[in-house]
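**Q** would you be able to build a 3D model of this:
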Amino acid sequence: MRNSLARQTAAALAFLAVAGNAMLAPIPAQAAGHYKHFKTAIYIPVNVTQSLVDPQVFEHQFARAMSQVPFDKVYIEGYRDNHFASDAEIEAVKRQFQAKGIEVAGGVTLAAGGFNGQFMTFDYESSRDRDTCKRAMALMARHFDHVILDDFTFYTSKSDADIKAKGKRTWTDYRLATMRKVSKDLIIDPARAVNKNVKIVIKYPNWYEHFEGLGFDLAQQPEMFDGIYAGTETRDPVITDQLLQQYESYNIIRYYETLRKDGKNGGGWVDTYSIRYVDRYAEQLWDTMLAKAPEITLFNWHPAAQDTPAEAGARPWAGQDTSFNWDRIVADWKAANPDAAVPPGWGLAAGAALKQIDAVLDQLGKPTGIPTYRPANSSSAEDFLPNYLGNVGIPIALTARFPQDAQTILLTQASAADPDILDKVKRQLEAGKAVFVTSGFVKATQDPKRKDRGFQDLVEVYATGNQVLLNDYYNGYGAGNGASLRDDPKVAPRDVLFPELHYFTNDAWPIIRGVAGARGFPVLLMNRYSKGVLYILSIPSNIGDLYSMPPGVMNSVKTYLMADTPVRIEAPAGVSLFTYDNGAYVIQSFRDTPTTVKVVKHAVDGKARPAAETVPGASRDTVSDVVIPPHSFRVYKG
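**A** Prediction:
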């Protein structure tokens, strides 16, 4: 098999050499690309690179891919998992794409294989692996001025050499320090020694909450490299091991844009893996673009170019007029290609989704949202919380920089990694602003050994360490009776476990409370401090139970958290709101059935209301209902 492949490769290279420059004369690339608002790229893994050396394979697959998902650029990989392409193979494939007017860049995956799907990185205490890393970077720099690193520039090895080198440091400290040196000594320097003009972009994957434990350094690496890129592949939120929530495909772009001083993130990256229905693929592409990513990369070439059909999956909503009407897309494609010998593939799904989103992006301004502070290299027990909040209709602007200019901010347990966080909170409140903190933030900052008494210097609230099961909810601003937040007055909601917060009555006010038996517990506490207002939001012990509470609970939270935003929505979990600075907004449903969404618009006079004067339910609000089909989005002007 290997000898046969070698003979085929040699024959193809010989053919290319004989064909000469007439066949491979470059065609000028299109100035504007195939889409108005973004560039589309496809990533080509190293084994595919080698197969595309054959001109017949290249021509067939190029035609298949371009006919389904018009693309502007390819990343040609030269190394992955101890497997190298040769200089001749890389150059041959590069020239064929250039002859088609396609922009070319290099790709490399610094990994060493794995065990039954469990990833295995290089062992950077191994001289052999270090040499392989340098060799791979030098190879790519010889052929390209732009090289992207796929996900695997992290560190999992715990060999005897690693254990010895770590010493008494934590694995996190050891890996961060090691990967800073690796970035410079084994990646950047070897590449620039070959090509001083090479630009190296590090692609960060989707599991950002755990990065520092594996050596991804969001505090220093983004400035070490020439650019960064975002993995926006959230895949299916139920069957995958990470259970990434759909909103992250949008939110992670927003976050990565705050990591570099220039505020730039190169684009988003989506694959076709772990998808139970074709709409989920489209949703990831839409949400990446709703965040205004300048480029989308499709991983990888095979799904877009091979003759394998796309699998629609189980879609009970297939007969409805959804945004991604796969049956209609396929029917239109077959009508336009009556003689096609193979059915449409994943490339058609990508092409249709990108065409749809490209058509609406000119209506949307700059993305906005509730600034939510996550310092670089911070992790917490409130794992991926901002994405769950996005899935219950709260537009989030996740940022690595403290948002001191915002009128309202949200701080989670991860925010407490900033050693000066409580002083920053005080300054916000003294300026008359609103600060929302989670129960996890309270727990992380209530250290009684601090001279300033920690969080309790703001308000004497503390996490007791107990947990309570709540199964009923009420809201009420001020003293007196509350209004039930049940869906059905006769049916109690399911039990949800919350951390218990202790507070002093009439000092802090439980404006939304949960009930268990004969006791009430705060879900949203309010306390006035200086000229501002501090809110404490209790997060369920299982963050996923944000979806299990009656929708009225989080809808009530939004009346306070989004009091100064032009629009908010009231809807069940699984409906997201994306807002923009030109007043436009997008409502997207990830639900399987049509959903009625209440849209609440606030009269905006151009002046931010002081937090201490904010009272929800203002009479100037206007309310309307819209129906969003399953797995669909709708764009609205302000």
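
**Q** from here on, just use CA atoms for contacts and neighbour counts.
**A** Fine.

**Q** tell me where the longest strand sits in the protein.
**A** strand 519-529 (DSSP state E).

**Q** just the helices in the stretch 401-550 of the chain please.
**A** 421-430, 439-445 (DSSP state H, counting those that start in this stretch).

**Q** give me the contacts around the last one.
**A** By CA atoms under 8 Å, 6 or more residues apart in numbering, the list of residues contacting helix 439-445 from outside reads 381-382, 411-416, 454-455, 461-463, 499, 501, 536-539.

**Q** I have a second one here; can you model it like the first so I can compare?
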Amino acid sequence: MNKEKLIYKFLAVSFLLCMACNVILQAKAYQSFKVSIYVRAYEVDKMKDMHWLDSTWTVISRQLDVDKVYLETHRDLLIVDDATLEQAKKFFHDRGIETAGGITYTINEANSFETFCYSNPEHRKMVQEIAEHTAKHFDEFILDDFFFTNCKSDGEIKAKGAQSWTDYRLKLMTEAGRDLVLKPAKKVNPHVKVIIKYPNWYDHFQGLGFNLEEGPQLFDGIWTGTETRDPSGNQHLQNYLSYNVIRYFDNLRPGHNGGGWVDSGGLSLGMDRYAEQLHLTMLTKTPEIILFAYNQLLGVKLSPKFLTPWQGMGTSFNYNEMTAPIRLKDGTSVEPTTMARIAGVVLKQTDKLIHKLGNPIGIESYKPFHAAGDDFLQNYLGMIGLPMDMHPAFPEDQQVVLLTAQAARDPEIVTKIKKQLQSGRDVVITSNLLKAISEKLAEISELRCTDLKAFVNDFGRYGRSGRDLLIPQVQYYTNDAWEMVSAGRPLTGGVSGYSILLRAPYATGNMYVLTIPDDMGNLYDFPAKALNEIRRVMSKDVGVYIEAPSKVGLFVYDNKTLVVENFNDEPVEVHIVTSDKVMKLESLEDEGVLTPLPAEPVQNRRPVTPKNSFRLLLLPHSYKAFLYK
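**A** Below you'll find the predicted structure:
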């Protein structure tokens, strides 16, 4: 064989080997999404020590399949040097792992999340230099959720002048994003994609400068914080928010929401709470999840304290599976040691389901930009089995639209409500929205929600709450509107009753008023039968609803699939209610099939839509998924 043929053969073999290597390197660890890890600047800086980097990555990668890492360049005035960033990038690329950059714009995170002061010339210069430094090393970087400002220095007070803090900060941070981050970064690297991560406290964004009206259009992409941790913590983040917030951000700029972001905060309540956050994030069909952070996946050790009392019952998230030895590709086994193992098992389990689900759908709720009122209410409603889908524009193609107090920000809201009702469709408003715009709503129905309150615990034929609930009194003219669900203390055999769900007909539609307790958490105390009636009224567009106690979530998709999830610490019985055309529910996890229960006799005067009901027993903190035909 002559020299030219040998060279040709060598090049051909080398090309094929390279192609094979690329296929191996690009092989997806998951079928339906990517799993990524965010690495804080503190840990990236340690990656100058190759022994530390290799040994820590071995611990994590043996327990969790990873597609991508985000290497942070700055946090708390620590800037990672060029050589360390490039060394870390090469390390991960050599192992087939994608890399991107990250920035946390904090001065001192430990000092009440101290941010930069964006009217301070020195701070502005530093913000720009950090963006340029990051763009030099990465074609993509994400801003961790501190690209807001809580600075109230003398300089900021002077710059604000007579403006409200909200108006001032919205303009300030929009300008800073454009002129201090995006433009400088793209000047250094025209190919760079800059993503802004929005955190979980979306209803309060405007007060700190997060601009949901302009930001999603300004940046190349957005990301969603889905950390719900302990729902009783100082942010009051209900479990359902891990799903709901992604759906809302998806609707801000469709196609530009890159994924969800979860940290280890929920582990304080046991392994199930952390697992639920991961699982709920992926039920949105988001393309990627970022696990925060490298140090937590490495340093939070598996412990019996993560074992919950209901483990061993056959629940969806199985602690024994999490702590079982891991079989490696070379045939050896290792013992799991950190929370990375929990993430690995949960995400692999969820991955088997996600590709079977269609696009999420729900009860559409209108939230105008920068609106306040009924803060985070949709997450509480999600926890009582109402699948939520929040939008920044009034939905015009739905049979039922939910309006909370936030809709009062829209000066044309009554016109939009009347149009909806005159087309033969329905609107559900909250008691707080009624209170905010009762004079305007008098064009539709003369209803009032004053400062008067009532204690209630008896919902009549719908059951009892078990505790006293403080609610606003919704008042109306008899026979112009009518109570569908009432409550008193007591109602049965008592002297006073108050509206929980009120119907006020207008044209060919209905305006319903849903009374929200002063403590939103008391929605969970509503009797199951009262919740069932609320679900029935609000679920026309979804085509399916549940009959169950509170703290049971329903997730519905446009390919006639659904997921029902129990957030309670005890088993619950759930009835899945469909049209009478649906004759079976097929499990998406095994070969199980549910068939309809025998029809119950009609016990009231109201016309009833024919329906079928399917009985399901759900274990604590467990879910079931079905296809209905």
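
**Q** any chance you could compute the TM-score here?
**A** Here the superposed chains carry a TM-score of 0.89, computed using TM-score structural alignment, normalised by the length of the second structure; 581 aligned residues with a CA RMSD of 2.1 Å.

**Q** related to what we said a few turns ago, turn the helices of the stretch 401-550 of the first structure into JSON lines, columns for mean neighbour count.
**A** Below are the helices of the stretch 401-550 of the first structure laid out as JSON lines (neighbours: other CA atoms under 10 Å):
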{"stretch": "helix 421-430", "mean neighbour count": "18"}
{"stretch": "helix 439-445", "mean neighbour count": "23"}
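
**Q** JSON lines for the ones you listed, including distance to residue 214 of the first structure?
**A** Shown next, in JSON lines, are the helices of the stretch 401-550 of the first structure (distance: least, CA to CA, whole Å):
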{"stretch": "helix 421-430", "distance to residue 214 of the first structure": "25"}
{"stretch": "helix 439-445", "distance to residue 214 of the first structure": "23"}
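
**Q** closest to residue 530 of the first structure out of the ones you listed?
**A** Closest approach to residue 530 of the first structure among the helices of the stretch 401-550 of the first structure (CA to CA): helix 421-430, 5.2 Å.

**Q** average offset between the closest one and the second structure?
**A** Relative to the matching residues in the second structure, helix 421-430 of the first structure has an average distance of 0.9 Å after the fit, by mean CA distance after the TM-score superposition for the first structure.

**Q** packing partners for that helix?
**A** strand 434-438, strand 532-537 (3 or more CA pairs under 8 Å, 6 or more residues apart in numbering; DSSP states H and E).

**Q** in JSON lines, list these along with mean neighbour count.
**A** Formatted as JSON lines, these follow (neighbours: other CA under 10 Å):
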{"stretch": "strand 434-438", "mean neighbour count": "24"}
{"stretch": "strand 532-537", "mean neighbour count": "24"}
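
**Q** can you add distance to residue 344 of the first structure and give the ones you listed back as a markdown table?
**A** A markdown table is the format used below for those (distance: least, CA to CA, whole Å):
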| stretch | distance to residue 344 of the first structure |
| --- | --- |
| strand 434-438 | 47 |
| strand 532-537 | 48 |
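
**Q** which among those strands is found nearest to residue 112 of the first structure?
**A** That would be strand 434-438 among these, by CA to CA, at 40.4 Å.

**Q** show me what residue 16 of the second structure aligns to in the first structure.
**A** Here residue 16 of the second structure stays unmatched in the first structure, going by TM-score structural alignment.
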